[in-house]
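> Let me see the structure of the following:
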Amino acid sequence: MRHTVIASAVRVPWHSHHGGYDRLLDYLPEVERIISPRGVTGQKIAAAAPHWLRRRCPLPFYPAEHFATDVRVLARRGPAHVLYGDEQFWFSRHRPGPSAVTYHQPPAHLARFMPATNWRRLSAHASQIITLAPDQRAFFADHLPEERVHLIPHGIDVAAFTPAGVPEATRPLVLTVGWWLRDWDVLDTVHDRLHRRHGNNIELVVVTRQGSQRTWHPAVRVLEGISELALIQLYRRAAAVLLPLTDATANNALLEALACGTPVVATDTGGISYYTGDSLAALLTPPGDASGTAEAVETLLGELGTAAHATRRATARERAELFAWPRIADQVRSVYRLLKDER
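Reported below is the predicted structural model:
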């Protein structure tokens, strides 16, 4: 049996080549990918009628490429998997055949997208829903039967993101990666405290999306648009990956850091603890707690060169391997079997 898998027309630009949820498709060779190239009919329609789209689609982010994908999917029969339901399922919900839909945004953001009545109406069109964190599952279980809502975690390419020895502790690196749902106030405060204590004896680096307009602490080195190889080398060299967050389901930077064997300091919010577990790989701090976050980073810095730090690095890698894409793909196939039964 072949499955129609719907993927975003344009890869998320801040994900590296081996990062992002659409990497799942590399481990599902039996599916048929529908990815709209630029210039297709649906995209031309969307470009010509943006007001028409806005009037008919309540989703806050719905680019022309997604409408182009929807146009193609609407004409196809058989099972389908919409990989980014937050952005792609409004029009394609009317397609013939059963659909599985994966949602990525935290419940609070989903609730702001549309009122509950709209979510109930939309969810009714999904045969199965895949969520990435436990609180998401609870959100959708309010709108359709629990047996149709599945918790299948995000994956990570553990062959691309790998450890490479223990970093030197002469000038330790504290690395932050990403931009979405980051707690910039906490990050700025922690950077300031680390710089005041360590001065030039510590390296503070932020890897973020291109075009960032915010003002950074003067001691921070900001990198935009770097290669995946450069990113992996930073992960490997970092003494700690610092991820202050306002909310989360899955987090690519978290999984990438763990796969590279780097311990993480992250905010205990949303699905973060679901991915870190109670392992030594991560130190979790309460939301908005800049002091606790700075202390957690200092704990990791103080362990550099010790057996405790080596244990954290090994544990981080072990934790990441639980989310290796082949494992996740097998869980997604179980949802595909339900689609086949429904058809």
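> Could you use CA atoms for every contact and neighbour count after this?
Noted.
> Tell me how many other residues crowd residue 78.
Neighbours of residue 78 under the rule other Cα atoms under 10 Å: 16.
> whoops, residue 292 was the one
Neighbours around residue 292, by other Cα under 10 Å: 18.
> that's a helix at it, yeah?
Yes. Per DSSP: H, G, I helix; E, B strand; the rest coil, residue 292 lies within a helix segment.
> another one to check against the first:
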Amino acid sequence: MKKIIVHHRSSHHAHYSGYARLIDFLDDPDVVQGETKLPYRFAKWLGEMSTTKAGLYDSQSVQKEMELFFHLKKSSRKEKTIVHYLNGERDIRYLLKYKKENKQLKFCATFHKPPEVLRKIIKETSYLKKLDGAICVGENQVDFLKDWLGIEHVNYIPHGIDTRFFHPLNKEKHSKNMLFVGQHLRDFEMLNTTLPIILAEDKDASIDIILKKEYKEKIKLPNSNRIRIHSGIVDNQLRTFYQKATFLYLPLLDSTACNSILEALACGLPVLTSNVGGNQAYLNNRGGFLLSDKDEFIQLALNLLEDSDRCDLLSEEARLQALKYDWKNIATNINSFYKKINY
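Take a look at the predicted model:
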């Protein structure tokens, strides 16, 4: 079966992070990245002519569709072919019409946003309803997508993680250092409310906060050498933060799959996060905690800061949990999904 992958990588993801890593674990796929000779101004004009109500479609999307068009023109009509959009929230438009001309050709997409976000950002679903299959990275998306798009083949296949790059190190001592990573759907109000109380109760505790510099204004915390904010770090630095922290402190507003949680688990870092979205399936009561209010966040954080033995046990559980989401396993499941929709 021929696989054509329409590439997308979020700018804030590290090289070893993000859903595009799937490409490295599939067997020799053709990858569409929008590398054409179409003039940028023309591509920009075409992108602006397309409705934004059907998902993001910009100059980059136009370039990708043009490149995909040439791939499809070269494809044999006798060979089973799958086109997989790595991000179902963008780039999907006009080439799905090829389905009518080639019965061996099927289209699928992976969706990353929670249901409430999808409903808000995509008002026009006529293009998406032409898909042959949808992959959900959060269990909380499955029923919604089946109803919203009317697609028969909608499967939950977890987001993957590179467990070779993200791995634990032996910690020399219990550092009492928390870690907060990212900005998408982060509950900054919970962070700003609970963190001063935790730091006041435990004078040895500290936190590293890693996020894009544009989001620094979201941090409403007192100036302190125990609160360190970082932006623009490279992959190895990010991994070191995970490896040396005591636990990931990550209140969320909603979720499907969260790269930061997966990266933490792979580095053997216990996770304290919110009981929202798809978090339950990813943690499954191993290596982390799902919390519902500020008192739970505060109390559990203080308890773990004092209990190095419990953190060590949680660290082992976290690593074992992450191994389930190794990209090799996820790629196997996705290959099975391709065969299911193009049998």
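> TM value for the aligned chains?
Between these two chains, after superposing, the TM-score reads 0.89 (TM-score structural alignment, normalised by the length of the first structure); 326 aligned residues with a Cα RMSD of 1.9 Å.
> Just want to check the distance between the nearest residue to residue 126 of the first structure once chain neighbours are set aside and residue 78 of the first structure.
Closest residue to residue 126 of the first structure apart from its sequence neighbours, by Cα to Cα, 6 or more residues apart in numbering: residue 99 at 5.4 Å. Residue 99 of the first structure sits 9 Å away from residue 78 of the first structure, taking Cα to Cα, to the nearest Å as the criterion.
> try residue 48 of the first structure
Going from residue 48 of the first structure to residue 78 of the first structure by Cα to Cα gives 30 Å.
> swap in residue 168 of the first structure?
Residue 168 of the first structure is 54 Å from residue 78 of the first structure, where distance means Cα to Cα.
> show me where the stretch 51-200 of the second structure has strands.
Per DSSP state E, counting those that start in this stretch, the stretch 51-200 of the second structure carries strands over the ranges 81-85, 105-111, 133-136, 153-156, 177-181.
> Tell me which of the ones you listed sits most buried.
strand 133-136 (a mean of 26; mean count of other Cα atoms under 10 Å).
> secondary structure element for residue 32 of the first structure?
Element membership of residue 32 of the first structure [criterion: DSSP states H and E] is strand 31-34.
> if we can go back for a sec, among the strands of the stretch 51-200 of the second structure, which is nearest residue 162 of the second structure?
Relative to residue 162 of the second structure, the nearest member of these by Cα to Cα is strand 177-181, separated by 17.4 Å.
> ok, average deviation of the closest one from the first structure?
Strand 177-181 of the second structure, aligned to the first structure and superposed, deviates on average by 0.5 Å (mean Cα distance after the TM-score superposition for the first structure).
> Quick one: residues in contact with that strand.
205-211, 241-242, 244-250, 260 (Cα atoms under 8 Å, 6 or more residues apart in numbering).
> Recalculate using a threshold of 7 Å.
The contact list for strand 177-181 of the second structure, computed with Cα atoms under 7 Å, 6 or more residues apart in numbering, reads 205-211, 245-250, 260.
> Quickly name whichever of those residues is closest to residue 58 of the second structure.
If you rank those by distance to residue 58 of the second structure using Cα to Cα, residue 211 comes first, at 25.6 Å.
> To which residue of the first structure is the closest one aligned?
Using TM-score structural alignment, the partner of residue 211 of the second structure in the first structure is residue 208.
> quick one, strands of the stretch 201-343 of the first structure?
Assigned by DSSP E, counting those that start in this stretch, the stretch 201-343 of the first structure shows strands spanning 203-208, 220-224, 240-243, 264-267, 282-285.
> Show me what residue 294 of the second structure lines up with in the first structure.
Residue 294 of the second structure maps onto residue 290 in the first structure, by TM-score structural alignment.
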